[in-house]
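Student: output the structure for:
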Amino acid sequence: MKKIVIGCDNAAVDLKQTIIAFLKAKGYEVENIGCDSILDNTYYPYIAEKVCNKIIESNYEKEGILICGTGIGMAMTANKFPGIRAAVCHDNYSAERAKLSNDANVLCMGARIIGPELAKKVTAEWLSLEFADGNSTPKVNAIRELEERNMAAFSKV
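Tutor: A predicted model of the protein is given here:
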């Protein structure tokens, strides 16, 4: 069973708790990074950083779920980390394509966009799939190539 690292900002505490309960009921091992209170003003980039670092430390064995108001800020932050491919998904089709076409290892959702029942369905869809070698492999490899090139170029600055 996959190991999931999950985090949110204070805009998404309730949805995160719903998703954690859903995942645990399905037998997933869940590591909660925070935040756990609407009074916690930790900025979402710092939560995304913690989740991404846990994924990287696991040698990409773990996958992540990040939730904020829209999912956009979390995705933008997560995609700054090497080997992280985060996608905002608010429907099953985008969750399917994120995994099958783009090998997304972080699912991002917006608590102000998606309701809890749909969020559970999107999460289930995303987790049920595995990226497989196929037509999208050269595109995902191109993402990796650009990431490596840009990381190397910017590390010299």
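
Student: drop to CA atoms for contacts and neighbour counts, all remaining ones
Tutor: OK.

Student: if I look at the residue positioned nearest the centre of the chain, how far off is N141?
Tutor: By Cα atoms, centre = their mean, the mean C-alpha position of the chain lies nearest to V106, the distance being 2.2 Å. Look at V106 and N141: by Cα to Cα, to the nearest Å, they are 17 Å apart.

Student: and what of N32?
Tutor: 30 Å.

Student: higher neighbour count, these two?
Tutor: Per other Cα atoms under 10 Å, whichever of N32 and N141 has more neighbours is N32, with 17 against 12.

Student: centre of the chain to the helix or strand harbouring K120, how far?
Tutor: Under the criterion of DSSP states H and E, K120 resides in helix 116-127. Mean-position distance between helix 116-127 and its chain equals 13 Å (Cα atoms, centre = their mean, to the nearest Å).

Student: just stretch 29-38 next, same as before
Tutor: 14 Å.

Student: again, but for stretch 56-74
Tutor: Relative to its chain's centre, stretch 56-74 lies at 3 Å (Cα atoms, centre = their mean).

Student: also stretch 131-139?
Tutor: 20 Å.

Student: show me the contact partners of the helix or strand where N150 lies.
Tutor: Following DSSP H and E, one finds N150 within helix 137-155. Residues outside helix 137-155 that contact it (Cα atoms under 8 Å, 6 or more residues apart in numbering): 82-83, 101-103.

Student: do the same with stretch 36-44
Tutor: Residues outside stretch 36-44 that contact it (Cα under 8 Å, 6+ apart) are 8-11, 13, 35, 68, 73-74.

Student: please repeat the previous calculation with a cut-off of 7 Å.
Tutor: With contact meaning Cα atoms under 7 Å, 6 or more residues apart in numbering, stretch 36-44 is reached by 8-11, 13, 68, 74.

Student: one more, for comparison:
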Amino acid sequence: MTKETIALASDHGGVELKTLLARHLESLGYAVLDLGTDGAQSVDYPDFAVAMAEALKEGRATRGVLMCGSGIGISIAANRFAHVRAALVHDAYGAKMCRQHNDANVLVMGGRTVGPEIAKDCLDLFLQTEFEGGRHARRVAKLAENGER
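Tutor: From the prediction side, this is the model:
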């Protein structure tokens, strides 16, 4: 029995990390929705951020993980959508805090900047950490108010 469906997407700079994290998620009992890419050929990261935003909006996944070489470009692209709260993280503390204080629904990492074991730790914390609510809920609500126009 699967816990939930997690969408994964990356450009060519994150494809190796995406493959590793897909296997990790499956070993934990999660269903994986792989939105691409599948190889080293150069592709455009905004296309995969859009695919993630659509998957979340349509309910095909509850949360997501995005990767590009640094994580920067794909996080900028993903955060253009009001229903996406994508957090670029490099360590366990960031992964925990993006959920606890920001209710992030998309974890972003750099395929060329975050090693495999740290990436798995970040993903585990992202999935295990609950949103704290309270004073943070007011702030997260403001993010939605200032979203797409």
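
Student: any idea what the TM-score is?
Tutor: Once superposed, the chains reach a TM-score of 0.94 (TM-score structural alignment, normalised by the length of the second structure), with 147 aligned residues with a Cα RMSD of 1.3 Å.

Student: buried stuff in the helix holding N150 of the first structure?
Tutor: 137, 140, 144, 147 (16 or more other Cα atoms under 10 Å).

Student: from S101 of the first structure, how far off is the second one?
Tutor: In this structure, V140 of the first structure and S101 of the first structure are separated by 8 Å, where distance is defined by Cα to Cα.

Student: top of the contacts of stretch 36-44 of the first structure by number of neighbours, please.
Tutor: C8 (36 neighbours).

Student: excluding chain neighbours, what is closest to that residue?
Tutor: Leaving aside its sequence neighbours, C8 of the first structure sits nearest to I67 (Cα to Cα, 6 or more residues apart in numbering; 4.6 Å).

Student: let me know the secondary structure of the one you found.
Tutor: Counting by DSSP: H, G, I helix; E, B strand; the rest coil, the backbone at I67 of the first structure sits in strand.

Student: how close does it sit to T137 of the first structure?
Tutor: With distances taken as Cα to Cα, I67 of the first structure is found 27 Å from T137 of the first structure.

Student: repeat that for S155 of the first structure.
Tutor: Plainly put, S155 of the first structure is 27 Å away from T137 of the first structure if you go by Cα to Cα.

Student: try L107 of the first structure
Tutor: Counting by Cα to Cα, the gap from L107 of the first structure to T137 of the first structure is 19 Å.

Student: try A87 of the first structure
Tutor: Relative to T137 of the first structure, and taking Cα to Cα, A87 of the first structure is found at 17 Å.

Student: next one: C35 of the first structure
Tutor: 35 Å.

Student: re earlier: got the contact list for the helix holding K120 of the first structure?
Tutor: 15, 18-19, 22, 90-92, 95-96, 99.

Student: so which of those comes closest to I114 of the first structure?
Tutor: Of all those, H90 has the smallest distance to I114 of the first structure: 6.3 Å, by Cα to Cα.

Student: what is the burial count for the closest one?
Tutor: Using other Cα under 10 Å, H90 of the first structure has 23 neighbouring residues.

Student: quick one: residues contacting it.
Tutor: Contacts for H90 of the first structure (Cα under 7 Å, 6+ apart) come out as 109, 114, 122.

Student: how about CSV for those residues, with neighbour count added?
Tutor: Output for the contacts of H90 of the first structure, formatted as CSV (neighbours: other Cα atoms under 10 Å):
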residue, neighbour count
M109, 31
I114, 19
V122, 23
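
Student: in the second structure, which of those residues still touch?
Tutor: Conservation of the contacts of H90 of the first structure in the second structure, assessed by both residues aligned by TM-score structural alignment, their matches' Cα atoms under 7 Å: retained contacts are 109, 114.

Student: in the second structure, which spans are helices?
Tutor: Ranges of helices in the second structure, per DSSP state H, are 15-27, 45-58, 72-78, 92-100, 116-128, 135-145.

Student: okay if I get those helices as a markdown table plus distance to K3 of the second structure?
Tutor: Converted to a markdown table, the helices of the second structure look like this (distance: least, Cα to Cα, whole Å):
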| stretch | distance to K3 of the second structure |
| --- | --- |
| helix 15-27 | 10 |
| helix 45-58 | 16 |
| helix 72-78 | 24 |
| helix 92-100 | 18 |
| helix 116-128 | 10 |
| helix 135-145 | 25 |
